[in-house]
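> build me a structure from this.
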Amino acid sequence: MMTGRLILIFAAVSGFIFVALGAFGAHGLSKILDAQQMAWLRTGLEYQGLHTLAILALGIAVQHQGNIWFQRSATFLALGTILFSGSLYWLALSTTKMWVLHHANRRLLLLNWLGTSASWCFAPE
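Purely as a prediction, here's the structure:
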């Protein structure tokens, strides 16, 4: 389980990767990837960017409230983001397609959001 500090570090690193990969995709990869591969890359970046912000918010909440539910939620959202966006990056950049893993990761990310909503329900007021 990630501590509040580790959650915030993860969010910062994820944000860096989001910006760096987005810039590399726009200025370098767009010349060598086809339209479908670029769409997978963009989708992965969109999900990573949005989830990075959610993880950052949960990290701040953990720092202020120390709620175990926020910690669990942030940990699983981080894992889900790595797996889901990572599988989209894999589809975009690799010749080996792993559709089964991508679909499983999508379901995991959806379950993570249900867990996040539960963490807010159980959070002290």
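> CA only for contacts and neighbour counts going forward, please
Will do.
> now the residue positioned nearest the centre of the chain. Nearest residue, chain neighbours left out?
Geometric centre of the chain, nearest residue: residue 81, 2.4 Å, by C-alpha atoms, centre = their mean. Distances taken as C-alpha to C-alpha, 6 or more residues apart in numbering place residue 48 nearest to residue 81, at 6.1 Å, with adjacent residues excluded.
> and this one, so I can compare the two:
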Amino acid sequence: MKEYRYRGKRILDDKWIYGTYMKQGNNHFIIPKVNKNGYAKCIAVSKDTVSKFVISMNNEAWFEGDILEQKYEKWLGIIRDFVDEYVITRIEKGNLINFDIDSAGAFRRIGNRWDNPELVEELEKGE
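Below is the predicted model of the structure:
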């Protein structure tokens, strides 16, 4: 499985693109690959969707903003950067509870905060 460092949604058609992230002025780009001559195609992405690769788990790449389901207890969490250390955050009765990303094996990825707002709503209920 090829691992990319970043992802973002293309401005043109709202589809995910994976690669290297670059910012120029107020514009944000993902560069999917560089050809053998050193040239790269920069694809404009929405700033709010740019997310960094965190971990490879269950044969897939997980990024910031991915929503995870705890396999055994069935509660939801979201991957976020917490002071330069990635954590899985759960909301319980209005409180944030952080889990070390090293426990990611107990989770499965079920979506992300951009494509699955209904999961974010469920996560924020914190029941």
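> what's the TM-score for these two chains?
Once superposed, the chains reach a TM-score of 0.31 (TM-score structural alignment, normalised by the length of the first structure), with 68 aligned residues with a C-alpha RMSD of 4.7 Å.
> picking that back up, so the residue nearest to residue 81 of the first structure touches residue 85, yeah?
Yes - counting by C-alpha atoms under 8 Å, residue 48 of the first structure does reach residue 85; the two are 6.1 Å apart.
> which SSE is the residue nearest to residue 81 of the first structure in?
Secondary structure from DSSP states H and E places residue 48 of the first structure in helix 35-65.
> what angle do the helix or strand that comes right after that helix and helix 35-65 make?
Counting by DSSP H and E, the next helix or strand C-terminal to helix 35-65 of the first structure is helix 68-93. Between helix 68-93 of the first structure and helix 35-65, the angle comes out at 160 degrees (axes from the mean of the first three to the mean of the last three C-alpha atoms, to 10 degrees).
> which residues touch the nearest residue to residue 100 of the second structure once chain neighbours are set aside?
Of all residues not flanking residue 100 of the second structure in the chain, residue 87 sits nearest, at 5.1 Å (C-alpha to C-alpha, 6+ apart). Neighbour list for residue 87 of the second structure: 79-81, 98-101 [criterion: C-alpha atoms under 8 Å, 6 or more residues apart in numbering].
> roughly how far apart are residue 87 of the second structure and residue 44 of the second structure?
28 Å (C-alpha to C-alpha, to the nearest Å).
> right, I'll leave it there.
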